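In: Only the shape, not the letters, is given here:
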């Protein structure tokens, strides 16, 4: 059995207006190599862009990997580390307050693209001294400007 390659991933999303034009940024690092990915849309939210960044990062991997995803999105990290996503699914995509979970389409897509990988979630503080998080933040902001 071969050992899965470890990929370090930093993701971020940005939105001007929330909702409004938004962008996402990704930094993939493995084996001394780096790759940046960006994209966006003209009518979105910050949470959707944060989620899209994770999805696009995972979709960019061409083999099953151990993926260490660094995100400043407490929503995404907590959804997985605190088991919220499992509870939402058990309740038919409803939160504890019985209201529907927002962005179900992206949560479902994220779960699907995660399947081949071993994903580890790492919460980072946004807009602080983390150079790689600041880098993907800048990528996301720059991408959002293309849709304004």
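Out: Yep, it's here. Computed from a predicted model, the values in this text were never measured in an experiment.

In: From now on I want contacts and neighbour counts done on CA atoms only, so please keep to that.
Out: Fine.

In: Check the secondary structure at residue 14 for me.
Out: Under the three-state scheme (DSSP: H, G, I helix; E, B strand; the rest coil), residue 14 adopts strand.

In: I meant to write residue 8 there.
Out: strand.

In: so it makes contact with residue 69?
Out: Yes - using C-alpha atoms under 8 Å, residue 8 is in contact with residue 69, at 6.4 Å.

In: More neighbours: which of those two?
Out: Taking neighbours as other C-alpha atoms under 10 Å, residue 8 and residue 69 compare with residue 69 leading, 22 against 17.

In: show me the contacts for that one.
Out: 8-11, 54, 119-122 (C-alpha atoms under 8 Å, 6 or more residues apart in numbering).

In: What distance do you get for the residue at minimal distance from the centre of the chain to residue 94?
Out: Centroid check for the chain by C-alpha atoms, centre = their mean gives residue 54 as the closest residue, at 2.6 Å. Separation of residue 54 from residue 94 (C-alpha to C-alpha, to the nearest Å) stands at 22 Å.

In: second one coming, line it up with the first:
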């Protein structure tokens, strides 16, 4: 059985307060996750949503499809850009801290990335958008250490 992970990120200003929303679907089981950050970017929240979704998994070797409306995340992985960045030590690339956190999680499973159109007719993506924007607006923020230490 495939695990479906829907993700979305949001930022109020870029940078600004941000958040992510995640919906994990395993058969009939559903789990929602979200978190806000006081200062971050949209791309960081899109990527952090994927990372957090994978970090919640307690077993290795799962068939996982990650649905996201982030071309940045999908193209970086599916077009192989990420592996080129690894070879160059992420020279002149943003979000190295998150990408290096993502790679071992990605390698633990059989992950496929699936782009979905944002703010469209996909109810699961729309729910993740709601969770992400609520988290960004919540005032209950964590500190995005990777972003704030670089900026």
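Out: Yep, it's here. If you're wondering where the values come from, they're calculated on a predicted model, not measured in any experiment.

In: Am I right that the residue nearest to the centre of structure 1 is in a strand?
Out: No - Residue 54 of structure 1 is assigned helix when assessed by three-state DSSP, not a strand.

In: which residue in structure 2 lines up with it?
Out: Under the alignment (TM-score structural alignment), residue 54 of structure 1 pairs with residue 50 of structure 2.

In: If you rank the contacts of residue 69 of structure 1 by neighbours, which is first?
Out: Using other C-alpha under 10 Å as the neighbour criterion, residue 11 leads those with 34 neighbours.

In: contacting residues for the closest residue to the match of residue 54 of structure 1 other than its chain neighbours?
Out: Among residues not flanking residue 50 of structure 2 along the chain, residue 7 sits closest, at 6.2 Å (C-alpha to C-alpha, 6 or more residues apart in numbering). Contacts for residue 7 of structure 2 (C-alpha under 8 Å, 6+ apart) come out as 20-23, 46, 49-50, 53, 66-69, 125, 128-129.

In: Residue in structure 1 paired with residue 7 of structure 2?
Out: Under the alignment (TM-score structural alignment), residue 7 of structure 2 maps onto residue 11 of structure 1.

In: can you tell me the helix or strand for that match?
Out: Taking DSSP states H and E as the definition, residue 11 of structure 1 sits inside strand 5-15.

In: Could you pull out the helices in structure 1 for me?
Out: Taking DSSP state H to define them, one finds helices in structure 1 at 46-59, 74-81, 84-90, 104-114, 131-145.

In: if you compare the ones you listed, which one is most tucked away?
Out: helix 46-59 (a mean of 24; mean count of other C-alpha atoms under 10 Å).

In: Which other helices and strands does that one contact?
Out: Here helix 46-59 of structure 1 touches strand 5-15, strand 20-30, strand 33-44, helix 104-114, going by 3 or more C-alpha pairs under 8 Å, 6 or more residues apart in numbering; DSSP states H and E.

In: Which residue numbers in structure 1 does stretch 103-122 of structure 2 align to?
Out: Against structure 1, stretch 103-122 of structure 2 falls on residues 111-130 (TM-score structural alignment).

In: The helices and strands packed on helix 46-59 of structure 1: which one's closest to residue 63 of structure 1?
Out: Judged by C-alpha to C-alpha, the one of the helices and strands packed on helix 46-59 of structure 1 that comes nearest to residue 63 of structure 1 is strand 5-15, at 8.7 Å.

In: Can you check what angle separates that closest one from helix 46-59?
Out: 160 degrees (axes from the mean of the first three to the mean of the last three C-alpha atoms, to 10 degrees).
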